[in-house]
Structure formats: structure tokens, C-alpha cells
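Student: sharing a model that was predicted from the sequence below.
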Amino acid sequence: MDKKIERSFNKEAFLSKSDDEMIICRCEEVTKGEIRKAIHEGMLTIDELKKYLRTGMGLCQGRTCTKLIKNIMAEELNKPPNKLKNLTPRAPLRPIQMQIYANDDLNNFG
């Protein structure tokens, strides 16, 4: 069974920082400020941030931004990065054109 997430984060008022406009997730164009603000709004895991801001859902599937996001989250939550749960891996999905389905020969399926 998964450990419950400690949700008693001491939510101080969100204060902007000079580097908040820095792009952290290039694929989804998410800034450091957006990540910090989401944490202050209650997104306390990397998976929650992913669902809320789409970080790690672009073409790189989080390979370039996950470590940065984890470090930002650790700093905001005053926890060491190794104490934060990693992003839940998912297989990347590729869109398939409907034409491919339409051209399938149904007789080949048994």
C-alpha cells in the first residue's frame, strides 16, 4: 500500500521570484513560477503537477524537465529531493490516423 502524502504543507503566501519566468518544461512551456504557484495551491507530488500543468507530458516525456521540477518542488516543500516520489512512468502514446483503421482487413483478425 502506498504511503499517504503529507498534506500539511505550511502554505505561506506565494511570492514571486526573479527567475519565475524561466521555462522549465520546454515541451509544454511551463515556467518555474507556474510550478511554484501550483505547489502553493496544493499540488504536492510530481504526478499531481503533471496532471495539473502537463509537465512531463510533451515529446520528451519528462526526460529533460523531471529533475528540475523535482528540485523546485524539494526547495518549495523544504524536503530533500530523494524524499520525493518519482514521476510514475507511462508508455508514450502515439496518435493513429483513422485511415489506418479504415484500411484494416477485418478478415485477418481470426
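Tutor: Received it, and whenever you're ready, just let me know what you need.
Student: hey, let's count contacts and neighbours off CA atoms from now on
Tutor: OK.
Student: and residue 108, how many neighbours does it have?
Tutor: Neighbours of residue 108 under the rule other Cα atoms under 10 Å: 6.
Student: here comes the other one, which I'd like you to weigh against the first:
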Amino acid sequence: MSREGCGDGDRVIICRCEDVSRDEVIEAIEQGYDTIEELKRYLRIGMGTCQGRTCQRLVTQILREKTGRNIEEIGTTVTRPPANAVSLGALAAGGPTEEGGDEYATP
């Protein structure tokens, strides 16, 4: 990623979902968070709506520039769903009754 054309006051956003800037990523790397998983946990990069589809390549490139490691060494983040799984039994239980009560009934 090139910073050409960016003034000193400009904030280059790397992760739009979590509002993380390039400077924040670099600062975290300098503090010792030098793996993609550590950056994910520390800055929440890749944990927003896009699940890293937008920012992961940018963060990987910054890690490569700052650590000298190649992309194979850096790797990728572990994909985890953003919500807990729902069992089929819970789905089969149905929803509120037509009368608007709190009871659940199966069809």
C-alpha cells in the first residue's frame, strides 16, 4: 500500500468495519503483535461485517513490509462464524403462538 498523495493529517483506513487505520496497525506491530492472528485479536481486524474480505490482504501486506516475512509465513486468519450455531432442535421448536403468547408449539 502506498501512502503517496496522503497528507500528514490523512488517516488511511485499513479495516472499514472496525475503523482501524494503517498507523494503528503499524503501531501494534511495533508493540510486538506481529502475526495476523495477534493483530486480529488486538485490533479486531477481520471481525466486522466483511470478516476480513476487505482488510486481510492490506494487513498481510503491511506485516510483510514491517517484518520481512513472506506471505506464506504470515498466513491467513482462522475463519470463525460471527454468531453461535443454532441446533436443528431449536429451529424445529417453532416460534411464538398465533395468539401472541410466549409459548412455543410445533406444527
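Tutor: Cool, the structure landed. Source: prediction; values computed, not measured.
Student: TM between them?
Tutor: Once the chains are laid over each other, their TM-score by TM-score structural alignment, normalised by the length of structure 2 reads 0.68; 85 aligned residues with a Cα RMSD of 2.6 Å.
Student: centre-most residue in structure 2?
Tutor: In structure 2, the C-alpha nearest the mean C-alpha coordinate belongs to residue 46, at 1.4 Å (Cα atoms, centre = their mean).
Student: could you find the closest non-adjacent residue to that residue?
Tutor: In space, and not counting its chain neighbours, residue 46 of structure 2 is closest to residue 52: 3.7 Å by Cα to Cα, 6 or more residues apart in numbering.
Student: what does the one you found correspond to in structure 1?
Tutor: By TM-score structural alignment, residue 52 of structure 2 lines up with residue 62 in structure 1.
Student: residue 74 of structure 2 too?
Tutor: Using TM-score structural alignment, residue 74 of structure 2 lines up with residue 84 in structure 1.
Student: cool, and residue 29 of structure 2?
Tutor: Per TM-score structural alignment, the equivalent position to residue 29 of structure 2 in structure 1 is residue 39.
Student: chain center to whichever strand or helix holds that match: distance?
Tutor: Assigned by DSSP states H and E, residue 39 of structure 1 falls within helix 32-40. Offset of helix 32-40 of structure 1 from its chain centre (Cα atoms, centre = their mean, to the nearest Å): 12 Å.
Student: and it, how far from structure 2 on average?
Tutor: Superposed on structure 2, helix 32-40 of structure 1 shows a mean distance to its aligned partners of 0.4 Å (mean Cα distance after the TM-score superposition for structure 1).
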